[in-house]
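**Q** The sequence isn't on hand, but the structure is:
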């Protein structure tokens, strides 16, 4: 009888469905693992499904309990359990539908990871507090590329220049867009970049590989930039109402080239707000 009861209890636990939880604080940090890197910060009253899976992490000699939440379909993150409260199921349903719609764009863009393009390790990194509200578009002002192998080689060359000549800690951009339509992970989603002067800590930057001062950007690059931006919104990296700028809007430069700049000026999130450093 005791064994039978135990089996039933385990079966119920293992088959437990997710409940709905909402954040009760502002800027709640969501981590890759309980003791790992911060991926994003979450506003107050944002709701997520959770199976109430919890783990303890020792921080500053104190044990803190973290709870797993389904941040977006296929992406589980960890939040301080004290920052969550049980909420009605309908609140999570609305959130889930929103994320599922936005997350479709992530499947529309292939990201080539740092290990895949054989990046050098960074000298150091600073966590980016997300979501940020600004996206800057750049161009590399160099050679174009049309395959993963040639674009990977271009990305390595740019990283070498940024680290060896500029003496930066890593390649400057968050992502680079190749002529093959792929996104090459630079500093990635969660690290402060070195790309736009005084705005590095409150923005991310995508750089199109090529010189678009002298030629028009191919549609495959334009589509990839737009899909990557939508993916950034779905991951909570960019706010949904983010402002889009060209590098030249903040600094004295021709970047991202007159042809690429002319295109992004017609995109919905483009902003004419003065942001000069």
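**A** All right, it came through fine. Quick caveat: nothing in here was measured; it's all calculated off a predicted structure.
**Q** C-alpha from now on. contacts and neighbour counts both.
**A** Noted.
**Q** Residue 228 reaches residue 102, doesn't it?
**A** No. Residue 228 lies out of contact with residue 102 (Cα atoms under 8 Å); the separation is 11.0 Å.
**Q** any idea how far the most centrally placed residue in the chain lies from residue 115?
**A** Nearest to the geometric centre of the chain sits residue 189, at 3.4 Å (Cα atoms, centre = their mean). Distance of residue 189 to residue 115, given as Cα to Cα, to the nearest Å: 15 Å.
**Q** do residue 178 as well
**A** In terms of Cα to Cα, residue 178 sits 17 Å off from residue 115.
**Q** the more surrounded of the two?
**A** Using other Cα atoms under 10 Å as the criterion, residue 178 and residue 115 rank with residue 178 on top: 27 against 10.
**Q** try this one side by side with the last:
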């Protein structure tokens, strides 16, 4: 597993207020009560969910805080950096200096947290202790233990003993990482995902070993795309005019004229194909040119 840094998910506000000393004495579990993204790639809805929490945090507590929790974890088990680990957030009143907060993205008063989330929290607790961020690899409890609130929701609160039990496993134990595959995750997210910028563009991609589908996702509005397959290799010669590589075409082009928001296009990879040229047209979202990018990744 890994922690997705603020610059990668597109943080726009502050990373906490006051500098504090580490290790922290406490770690508390929260939930965001915002809409939870799904558990399948592309991960554009996960990134947008984190940016939504940051916008809400900036409105409630001021821009200096931005994302108010130390970490956020989506149902897919993706871990996002929130405020700076050595700064105060705006999550647990009276405990922001000595404590840190892990927030499950979603409403866990009504929904059950996923096993991927529980594994991710356990991994983060072990990792944080190893890094010297907090004293023990365990949750001290939920937000509701400190104030009159339902947070982190009854289902997440009931899962705290299970999380703490998993956190006692050796580092590297627990469930499957969302970036390395496994029984519940068939995607190599970290290695294969590429952002698709707004506008009309073209990009060449090699196909990783074991990939069975190409996945093109649109986070907002709609986009169109064309895939031009080739194989059996990537020759060293290039067309003198276009500079594209010379290669053998192995299948009919795949074309999708309307890829809708959060409904990714999953394209089976033809036999013998070893790469493809991807052309896409993603009209910029008015007023949000830098906020949204498409994604291309692979299913394994």
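**A** Yes, it's here. Note that this is a predicted model, so its numbers are computed, not measured.
**Q** aligned partner of residue 173 of structure 1 in structure 2?
**A** By TM-score structural alignment, residue 173 of structure 1 lines up with residue 69 in structure 2.
**Q** Over to residue 41 of structure 1?
**A** Aligned partner of residue 41 of structure 1 by TM-score structural alignment: none.
**Q** give the contact list for residue 41 of structure 1.
**A** 27-30, 129-131, 236 (Cα atoms under 8 Å, 6 or more residues apart in numbering).
**Q** Residue 107 of structure 2 too?
**A** 31-36, 153.
**Q** Need the three-state assignment for the aligned residue in structure 2 for residue 162 of structure 1.
**A** The equivalent of residue 162 of structure 1 in structure 2 is residue 57 (alignment by TM-score structural alignment). Assigned state for residue 57 of structure 2: helix (three-state reduction, DSSP: H, G, I helix; E, B strand; the rest coil).
**Q** thought residue 57 of structure 2 was touching residue 67?
**A** Yes. The criterion here is Cα under 8 Å, and residue 57 of structure 2 meets it with residue 67 at 5.5 Å.
**Q** what's the burial count for the match of residue 173 of structure 1?
**A** 34.
**Q** Pretty sure it sits in a helix.
**A** No. Applying three-state DSSP, one finds residue 69 of structure 2 to be coil, outside a helix.
**Q** so who does it touch?
**A** 82-83, 89-91, 100-103 are the contacts of residue 69 of structure 2 under Cα under 8 Å, 6+ apart.
**Q** before we move on, the earlier item: which ChimeraX command selects the buried ones in the contacts of residue 107 of structure 2?
**A** The buried residues among those can be selected in ChimeraX (16 or more other Cα atoms under 10 Å) with this line:
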select :31,32,33,36,153
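**Q** Tell me who's in contact with the aligned partner of residue 137 of structure 1 in structure 2.
**A** Using TM-score structural alignment, the equivalent of residue 137 of structure 1 in structure 2 is residue 29. Neighbour list for residue 29 of structure 2: 101-104, 139, 141-143, 152, 157 [criterion: Cα under 8 Å, 6+ apart].
**Q** Residue 231 of structure 1 against residue 102, yeah?
**A** Yes. Between residue 231 of structure 1 and residue 102 there is a contact under Cα under 8 Å: 6.9 Å.
**Q** residues in structure 2 aligned with the helix or strand that residue 20 of structure 1 is a member of?
**A** Using DSSP states H and E, residue 20 of structure 1 maps to strand 19-23. Following TM-score structural alignment, strand 19-23 of structure 1 has no partner segment in structure 2.
**Q** Following element in sequence after that strand, please.
**A** Next element after strand 19-23 of structure 1 (DSSP H and E): strand 28-31.
**Q** from the middle of its chain, how far away would that next one be?
**A** 14 Å (Cα atoms, centre = their mean, to the nearest Å).
**Q** what's around the match of residue 162 of structure 1, how many residues?
**A** 22.
**Q** Which positions in structure 2 sit opposite stretch 222-229 of structure 1 in the alignment?
**A** Stretch 222-229 of structure 1 maps onto residues 118-125 of structure 2, going by TM-score structural alignment.
**Q** so how far does that stretch sit from its counterpart in structure 1?
**A** Superposing on structure 1 and averaging over aligned pairs (mean Cα distance after the TM-score superposition for structure 1), stretch 118-125 of structure 2 comes out at 0.5 Å.
**Q** how about residue 6 of structure 2, what's its partner in structure 1?
**A** Aligned partner of residue 6 of structure 2 by TM-score structural alignment: residue 114.
**Q** is it true that that match touches residue 186?
**A** Yes. At 6.9 Å, residue 114 of structure 1 counts as touching residue 186 under the criterion of Cα under 8 Å.
**Q** the more surrounded of those two?
**A** With neighbours defined as other Cα under 10 Å, residue 114 of structure 1 and residue 186 compare such that residue 186 has more, 26 against 18.
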